[in-house]
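Mind looking at a prediction? Sequence and model below.
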Amino acid sequence: MESLLVSTGVVALAEIGDKTQLLAFILAARFKKPLPIICGILAATIVNHGLAGALGAWITALLSPDMLRWILGISFIAMAVWTLIPDKIEDEETRIASKLGVFGATLVTFFLAEMGDKTQIATVALAAHYAAPLMVVAGTTLGMLIADVPAVFVGDKLSSRIPMRLVHSIAAAVFACLGVATLLGAGSGLGL
């Protein structure tokens, strides 16, 4: 249960102000159809984070517990630093073929925008850390929805009222704590 709750919280915080949340704002403003946008976000996140969770599980099986602990600890600390760097969305990510429809456009753009994004990397690291990829993927997907669904409904009105620097600082602190705890041996009972 810890893997689900931590994954949900970390990704929900990390997603605030992230480029995929900005993409949710843009898609909502452009299409004004929240349900297919939310369904596209959900489908893209399940596939993307499912692959990331599988990669995390594979890494766990591949590396020795000591090496995994160091790599994960450093990765979480790097995620803390990366979280403090604001994201910008690129125009190419919002250009969508009209043939795909709202759901298809959201699915494709979200999947591509999430490739190599901090929440995808966090999913890999969390799945490796907890050795519970399904719970981590469920948590990271829930975290994405917690951050992005309100963005679809309230758009730019909400983003201007959220203290992004504070939210990013809290997310960075959580990642840093996970990194330090991992380096100090937290989770060693899990075989890490």
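In hand now; what should we look at?

CA atoms for contacts and neighbours, from now on please.
Will do.

Name the surrounding residues that touch stretch 124-138.
1, 3-4, 7-8, 46, 49-50, 52-60, 69, 72, 75-76, 123, 187, 190, 192 (C-alpha atoms under 8 Å, 6 or more residues apart in numbering).

second one coming, line it up with the first:
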Amino acid sequence: MEAFLVSTGIVALAEMGDKTQLLSLVLAARFRKPWPIVLGILVATLANHALAGAVGSWVQAQLGPQVLRWVLGLSFIAMAVWMLIPDKLDEDDQPSAASRLGVFGTTLVAFFLAEMGDKTQIATVALAAQYKAWAAVVAGTTLGMMIANAPVVWFGDRLVKKVPIRVVHLVSAAIFAVLGMVALMGWG
């Protein structure tokens, strides 16, 4: 349960102002069909985070406990620093309104690709390695992604303007830093 709850909270916070949250806003503005967009985000996230969780489980199995402790600790501290760098949506990440894939397909592909190498994907790898609970971590990170992105699809611009993104990033960075220190000290 701890792996699920920590994964949900970390990703929900880490997603605020993230590139994929901006992509959700763009998709909602372009297509104005929230259900296929939300479903596309869910399927893309499940696929992406299932793969990331599998990588985390593999890493955990390959490294000894001492090496893993240092890798995880330094990874979480690096994530804390990364949280302080605001994301922006690249021109290449914006979906084409004339896509042949439809709203669901466009969302699925765009979201899956945008999530590659993203903070939340890297966090999923680290969390799966730390907790040794692939299913709980993937379920938690997916729920966190949906908590952060689904409201953006429905409420869009109004919601994004009311959330103090800088404060959310600082809180996320602090949580990642604490997780990093806990891992380095061997408390977790």
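That came in fine, so what should we check first? Just so it is clear, the structure is predicted and the values come from calculations on it, not from any experiment.

What would you report as the TM-score here?
Once superposed, chain against chain, the TM-score is 0.98 (TM-score structural alignment, normalised by the length of the second structure); 187 aligned residues with a C-alpha RMSD of 0.7 Å.

Filter the contacts of stretch 124-138 of the first structure down to the buried ones.
3-4, 7-8, 46, 49-50, 52-60, 69, 72, 75-76, 123, 192 (16 or more other C-alpha atoms under 10 Å).

What strand or helix carries Val154 of the first structure?
Val154 of the first structure is part of helix 133-159, with elements assigned from DSSP states H and E.

which helices and strands sit right next to the helix or strand just after that helix?
Scanning forward in sequence from helix 133-159 of the first structure by DSSP H and E, the next helix or strand is helix 164-183. On a contact count with 3 or more C-alpha pairs under 8 Å, 6 or more residues apart in numbering; DSSP states H and E, helix 164-183 of the first structure meets helix 2-15, helix 65-83.

Now the top helix by length along the first structure on the second structure. Mean distance?
For the first structure, the helix with the greatest residue count under DSSP state H is helix 34-62. By mean C-alpha distance after the TM-score superposition for the first structure, the fitted helix 34-62 of the first structure averages 0.2 Å away from its aligned residues in the second structure.

Okay, angle between that helix and helix 133-159 too, please.
Interaxial angle of helix 34-62 of the first structure relative to helix 133-159 (axes from the mean of the first three to the mean of the last three C-alpha atoms, to 10 degrees): 140 degrees.

quick one: helix 34-62 of the first structure to chain centroid distance?
Relative to its chain's centre, helix 34-62 of the first structure lies at 9 Å (C-alpha atoms, centre = their mean, to the nearest Å).

which bit of the second structure covers it?
Aligned by TM-score structural alignment, helix 34-62 of the first structure corresponds to residues 34-62 of the second structure.

At the geometric centre of the second structure, which residue do we find?
In the second structure, the centroid-proximal residue (C-alpha atoms, centre = their mean) is Thr120; its distance is 2.7 Å.

residues in contact with that residue?
Shown in contact with Thr120 of the second structure (C-alpha under 8 Å, 6+ apart): 11, 14-15, 141.

let's go with 10 Å and repeat that
By C-alpha atoms under 10 Å, 6 or more residues apart in numbering, the contact set of Thr120 of the second structure is 7, 10-15, 18, 20, 45, 49, 52, 79, 126, 141-142, 144-145.

which residues does Lys19 of the first structure contact?
By C-alpha under 10 Å, 6+ apart, Lys19 of the first structure lies in contact with 25, 86-90, 93, 110, 113-114, 117-118.

7 Å - rerun?
Contacts of Lys19 of the first structure were listed using C-alpha atoms under 7 Å, 6 or more residues apart in numbering, and they are 87-89.

Could you dump the residues you listed into a markdown table with secondary structure, distance to Ile38 of the first structure and neighbour count added?
Putting the contacts of Lys19 of the first structure into a markdown table (DSSP: H, G, I helix; E, B strand; the rest coil; distance: C-alpha to C-alpha, whole Å; neighbours: other C-alpha atoms under 10 Å) gives the following:
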| residue | secondary structure | distance to Ile38 of the first structure | neighbour count |
| --- | --- | --- | --- |
| Asp87 | coil | 21 | 16 |
| Lys88 | coil | 21 | 12 |
| Ile89 | coil | 19 | 15 |
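
Of all the helices and strands packed on helix 164-183 of the first structure, which one comes closest to Leu100 of the first structure?
Closest to Leu100 of the first structure of these is helix 2-15 (C-alpha to C-alpha; 25.3 Å).
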